[in-house]
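> fold the stuff below for me.
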Amino acid sequence: MVYLPFFILLCTGTAATFGNMSDRLALIAFKEKITPDPLGVMSSWNDSVHFCNWTGATCSDVHRERIMFLELQSLKLVSSISPSIGNLTFLIGINLESNGFSGEIPQEFGRLLRLQHLNLSDNSLDVGGGNRFTGSIPVSFSNASGLQKLDLSSNNFTGLLPVELGTLRGLYILNLEYNQLGSGSEEANDLNVISFGQLC
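Here you go, the predicted structure:
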């Protein structure tokens, strides 16, 4: 009986810590993909600094220790995007513009149901046009039902727009120019957007 209150307190504290670690672990997995990092941006992403204070990461005032914004634009980062980004489920905005990200977009973006703004444009650091996102635009984007602004311009996406994107009724800015997407796709007609960059 003497140890029971202490045991309960210990269990409660452990559970709270575990719950607050999910976003931190997702950011660490994101960081591990980045190489090189010529400006040393990721140097603040370490155990001596709370992850809410890591460069480019902003936590919610309401949902403490949950990342709301990830803003790492124009920092010369070279990487693919870790699927762990799908674990940052409180994200509202992501801006990775003007870096050297490449590869295909993880389907896990579709798990970001609160996401409103996504900017992955102009990921081309090399003079020859390398380090660009490739592949098709993920169908899973249609699961991010809160999406309002989507900028995928100046990359190397191919194929046609997924017809499922027509379900994003809140989407009002879509920029797809300077990719290798098929022009005049019927899927585009279902999108009610104010700004629609040219498809090819």
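> please make it C-alpha for all contacts and neighbour counts, starting now.
Will do.
> does the residue most central in space within the chain sit in a helix, a strand or a coil?
The centroid of the chain falls nearest to residue 94 when counting by CA atoms, centre = their mean (5.0 Å). Secondary structure for residue 94, judged by DSSP: H, G, I helix; E, B strand; the rest coil, is strand.
> now for it: which residues touch it?
Applying CA atoms under 8 Å, 6 or more residues apart in numbering to residue 94 gives the contacts 69-71, 117-119.
> swap in 10 Å and give it another go.
56-57, 68-73, 115-120, 150 (CA atoms under 10 Å, 6 or more residues apart in numbering).
> ok, and the most crowded of those?
residue 115 (25 neighbours; other CA atoms under 10 Å).
> remind me, longest helix of this protein?
Counting residues, the longest helix found in the chain (DSSP state H) is helix 4-20.
> how far away is the residue nearest to the centre of the chain from residue 27?
For residue 94, the distance to residue 27 (CA to CA, to the nearest Å) stands at 13 Å.
> identify the contacts common to these two.
57, 70.
> in this structure, which spans are helices?
4-20, 22-32.
> tell me which of those sits most buried.
Ranked by mean neighbour count under mean count of other CA atoms under 10 Å, the helices of the chain are led by helix 22-32, which reaches a mean of 18.
> which residues touch that helix?
Residues outside helix 22-32 that contact it (CA under 10 Å, 6+ apart) are 37, 41-43, 45-46, 50-52, 54, 57, 59, 65-67, 70, 79-91.
> list buried residues within those residues.
In terms of neighbour count (16 or more other CA atoms under 10 Å), the buried residues within these are 41-42, 45, 51-52, 54, 57, 59, 65-67, 70, 79-82, 84-91.
> which ones among these are found in strands?
Using DSSP state E, the subset of the buried ones among the contacts of helix 22-32 located in strands is 57, 59, 67, 70, 79.
> for those, give me JSON lines that also has distance to residue 11.
Compiled in JSON lines, these are given as follows (distance: CA to CA, whole Å):
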{"residue": "57", "distance to residue 11": "29"}
{"residue": "59", "distance to residue 11": "25"}
{"residue": "67", "distance to residue 11": "25"}
{"residue": "70", "distance to residue 11": "32"}
{"residue": "79", "distance to residue 11": "38"}
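> next, the second sequence, to be compared with the first:
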Amino acid sequence: LSSLNLSGTLSPSIGGLVNLRYFDLSYNEITGDIPKAIRNCSLLQYFYLNNNQLSGEIPAELGRLSFLEHLNICNNQISGSLPEEFGRLSSLVEFVAYTNKLTGPLPRSIRNLKNLKTIRAGQNQISGSIPAEISGCQSLKLLGLAQNKIGGELPKELGMLGNLTELILWENQILGLIPKELGNCTNLETLA
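Sure, this is the predicted structure:
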């Protein structure tokens, strides 16, 4: 249902689609928030809501989607912080959320996302420092958090991300030196 000029809100009745695995409403004019009833779509693997006019916060109930691999909510007006339940998305491979109004720090529960390869969450208002728990994301290849309000020093634990190829953090409020442990990221191709 991508690129069909669809408008309106996402109905809570979406929770009745209990066998849904692939859901794509990208490039439409959908407004309102992501309904909490999404928790009932427990088999969902691909969830694309990018390029709409969605607002509200990411519901904690999203954390119940243990089979979810791809979550794309970029280019919306979604606000609030990533809920701690985000760390329960144990199958998540790709999280794309750039150009929203996300705030607050990255949740420490991010350490549980062992399969996560891509985080693209630039152009938000994410604050706090990058948590040391990021080291738990052993599959991570791309960490993109440019144009946020991230502060503090870069954690030395970034050096434990052996698969990291892109670390993009420009236009933040990061202090201090680049930790020497980053030299352990021998696959790193882009540092910006």
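> to which residue of structure 1 is residue 173 of structure 2 aligned?
Aligned by TM-score structural alignment, residue 173 of structure 2 pairs with residue 180 of structure 1.
> and its match, how close does it get to residue 197 of structure 1?
12 Å.
> the more surrounded of these two?
For residue 180 of structure 1 and residue 197, the more surrounded residue by other CA under 10 Å is residue 180, and the numbers stand at 19 against 15.
> contacts only, for the closest residue to the more buried one other than its chain neighbours.
Of all residues not flanking residue 180 of structure 1 in the chain, residue 158 sits nearest, at 4.8 Å (CA to CA, 6 or more residues apart in numbering). For residue 158 of structure 1, the contact set (CA under 10 Å, 6+ apart) comprises 133-137, 179-182, 199-200.
> what about 8 Å?
Residue 158 of structure 1 touches 134-137, 179-182, counting by CA under 8 Å, 6+ apart.
> which one in structure 2 is aligned with it?
With TM-score structural alignment as the criterion, residue 158 of structure 1 matches residue 151.
> measure its match to residue 179 of structure 2 for me?
Distance of residue 151 of structure 2 to residue 179 of structure 2, computed by CA to CA: 15 Å.
> grab the nearest non-local neighbour of residue 141 of structure 2.
Computed as CA to CA, 6+ apart, the closest residue to residue 141 of structure 2 that is not its neighbour in sequence is residue 164, at 3.9 Å.
> what sits against the one you found?
Shown in contact with residue 164 of structure 2 (CA under 8 Å, 6+ apart): 139-143, 185, 187-188.
> out of those residues, list just those in strands.
Per DSSP E, those map to strands at 142-143.
> reformat the contacts of residue 164 of structure 2 as TSV; add distance to residue 112 of structure 2.
Formatted as TSV, those follow (distance: CA to CA, whole Å):
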residue	distance to residue 112 of structure 2
139	11
140	12
141	16
142	17
143	16
185	20
187	22
188	22
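> which of the contacts of residue 164 of structure 2 count as buried?
139-143, 185, 188.
> burial count for the closest residue to residue 145 of structure 2 other than its chain neighbours?
Leaving aside its chain neighbours, residue 145 of structure 2 sits nearest to residue 122 (4.3 Å; criterion: CA to CA, 6+ apart). Residue 122 of structure 2 has 25 neighbours, counted by other CA under 10 Å.
> do the same with the one 5 residues further on
Under the neighbour criterion other CA under 10 Å, residue 127 of structure 2 is assigned a count of 19.
> counterpart of it in structure 1?
Aligned partner of residue 127 of structure 2 by TM-score structural alignment: residue 134.
> residues contacting its match?
Residue 134 of structure 1 sits next to 102-105, 155-158 when contact means CA under 8 Å, 6+ apart.
> hmm, 6 Å instead?
Taking CA atoms under 6 Å, 6 or more residues apart in numbering, we find residue 134 of structure 1 in contact with 103-104, 156-157.
> and what of residue 145 of structure 2?
With contacts defined as CA under 6 Å, 6+ apart, residue 145 of structure 2 is in contact with 121-122, 169.
> please render those residues as JSON lines that adds distance to residue 9 of structure 2 to the earlier fields.
Shown next, in JSON lines, are those (distance: CA to CA, whole Å):
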{"residue": "121", "distance to residue 9 of structure 2": "24"}
{"residue": "122", "distance to residue 9 of structure 2": "25"}
{"residue": "169", "distance to residue 9 of structure 2": "33"}
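> residue 97 of structure 2 corresponds to which position in structure 1?
With TM-score structural alignment as the criterion, residue 97 of structure 2 lines up with residue 96 in structure 1.
> apart from its chain neighbours, what residue comes closest to its match?
Distances taken as CA to CA, 6+ apart place residue 73 nearest to residue 96 of structure 1, at 4.6 Å, with adjacent residues excluded.
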